[in-house]
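>>> predicted model and sequence follow; I will ask about them next.
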Amino acid sequence: MRPTLPSSARELTDADEELVDLARRAIDENTDAGPDEEGVHTMGAAVRAADGRVFTGVNLYHFTGGPCAELVALGAARAGGAREITVIAAVGNHGRGVVGPCGRDRQVLFDYHPDIRVVLPTPRGPRSVAIADLMPLATAWSMEGGSVPAEG
């Protein structure tokens, strides 16, 4: 049975493809793991801000749960003055292709950028999807209100 894609799933735009390429370049230029080796830097991510600027990051693996590439890219964007992020893509090293965000990253994306689109691998190739579709029955969080059921 073929998985059903959410209604928000869209084919990648040229700008989305460029974002995937930038994430791939970020990890290809910075991975510390050879083929079939584990490493500290094995994932690259790129985010696009509403103003069109792009920021990249690579993960920092650590046994305590070091930051994923997606969170590093979000931090780089914030440090660069970007406040609204519209799309994010992550890519594995050694040609592993697009990789969807882990649960922690999905929650962070949902909380800080509820309108963001996420590039995911699907049976039909990479697609961008609204973060809300990756968070069924989500709990939203904010500094002011803590955790509350997300409106849906």
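The structure has been received and is ready for your questions. For clarity, every value in this text was computed on a predicted model and none was experimentally measured.

>>> when you work out contacts or count neighbours from here on, use the C-alpha atoms and nothing else.
Noted.

>>> who does the longest helix seen in the chain touch, helix- and strand-wise?
Taking residue count as the measure and DSSP state H as the definition, the longest helix of the chain comes out as helix 14-28. Where contact means 3 or more C-alpha pairs under 8 Å, 6 or more residues apart in numbering; DSSP states H and E, helix 14-28 is packed against strand 43-49, strand 54-58, strand 85-92.

>>> any chance of those in JSON lines, with mean neighbour count too?
Conversion of the helices and strands packed on helix 14-28 to JSON lines gives the following (neighbours: other C-alpha atoms under 10 Å):
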{"stretch": "strand 43-49", "mean neighbour count": "29"}
{"stretch": "strand 54-58", "mean neighbour count": "26"}
{"stretch": "strand 85-92", "mean neighbour count": "27"}
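
>>> adding another structure so you can compare the two:
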Amino acid sequence: MTDQELVERAFAMHQFSYAPYSRFPVGAALLCEDGTVFTGCNVENAAFGSAICAERTALLKAVSEGHRDDWTTLAIAGRGQDYCWPCGSCRQMLYEFAPDLRVLAARGDGTFQEALLSELLPCGFGPKSLA
């Protein structure tokens, strides 16, 4: 799967987003080594702390289906003018499983930028930190 196709899969998840408060739908698509793609969208809640981001939705789907150590690339797509990078909570959750994950951050016009998760969360805290 190309990076462009993965970004398009993330954009396709906007249709399932539940964002009545922010009105900012976000979609994510997480690619595994075997070609499996787990998608997600943001789901907001009136108790704002209970909301979940699109990338954590995709992460939880992957983990719950046995994919924990084979992630290669994550695409995140928002509708805004800025690139849609993962928030701090998402960076921490992703780091637990894939510190060197490639992250593609797309903005509303479909263009995207790439960075490694380890660049987005330098000196991250993960399982090896507990050893």
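Alright, I've got the coordinates. Because the structure is predicted, anything quoted here is derived from the model rather than measured.

>>> sorry, back to before: looking at the helices and strands packed on helix 14-28 of structure 1, which is closest to residue 104 of structure 1?
Across the helices and strands packed on helix 14-28 of structure 1, the minimum distance to residue 104 of structure 1, taken as C-alpha to C-alpha, is reached by strand 85-92, at 14.3 Å.

>>> what is the burial count for residue 24 of structure 2?
As a burial measure, residue 24 of structure 2 scores 15 neighbours (other C-alpha atoms under 10 Å).

>>> helices of structure 1, start to end?
Ranges of helices in structure 1, per DSSP H, are 14-28, 69-79, 103-112.

>>> can I get those helices in JSON lines including mean neighbour count and distance to residue 43 of structure 1?
What follows is the helices of structure 1, written out as JSON lines (neighbours: other C-alpha atoms under 10 Å; distance: least, C-alpha to C-alpha, whole Å):
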{"stretch": "helix 14-28", "mean neighbour count": "21", "distance to residue 43 of structure 1": "6"}
{"stretch": "helix 69-79", "mean neighbour count": "22", "distance to residue 43 of structure 1": "6"}
{"stretch": "helix 103-112", "mean neighbour count": "17", "distance to residue 43 of structure 1": "13"}
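
>>> dump those helices to CSV, plus distance to residue 144 of structure 1.
Listed next are these as CSV, based on distance: least, C-alpha to C-alpha, whole Å:
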stretch, distance to residue 144 of structure 1
helix 14-28, 32
helix 69-79, 20
helix 103-112, 12
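
>>> picking up where we left off before, who touches the longest helix of structure 1?
Contacts to helix 14-28 of structure 1, defined as C-alpha atoms under 8 Å, 6 or more residues apart in numbering, come from residues 41-48, 54, 56-58, 87-94, 97-98, 119.
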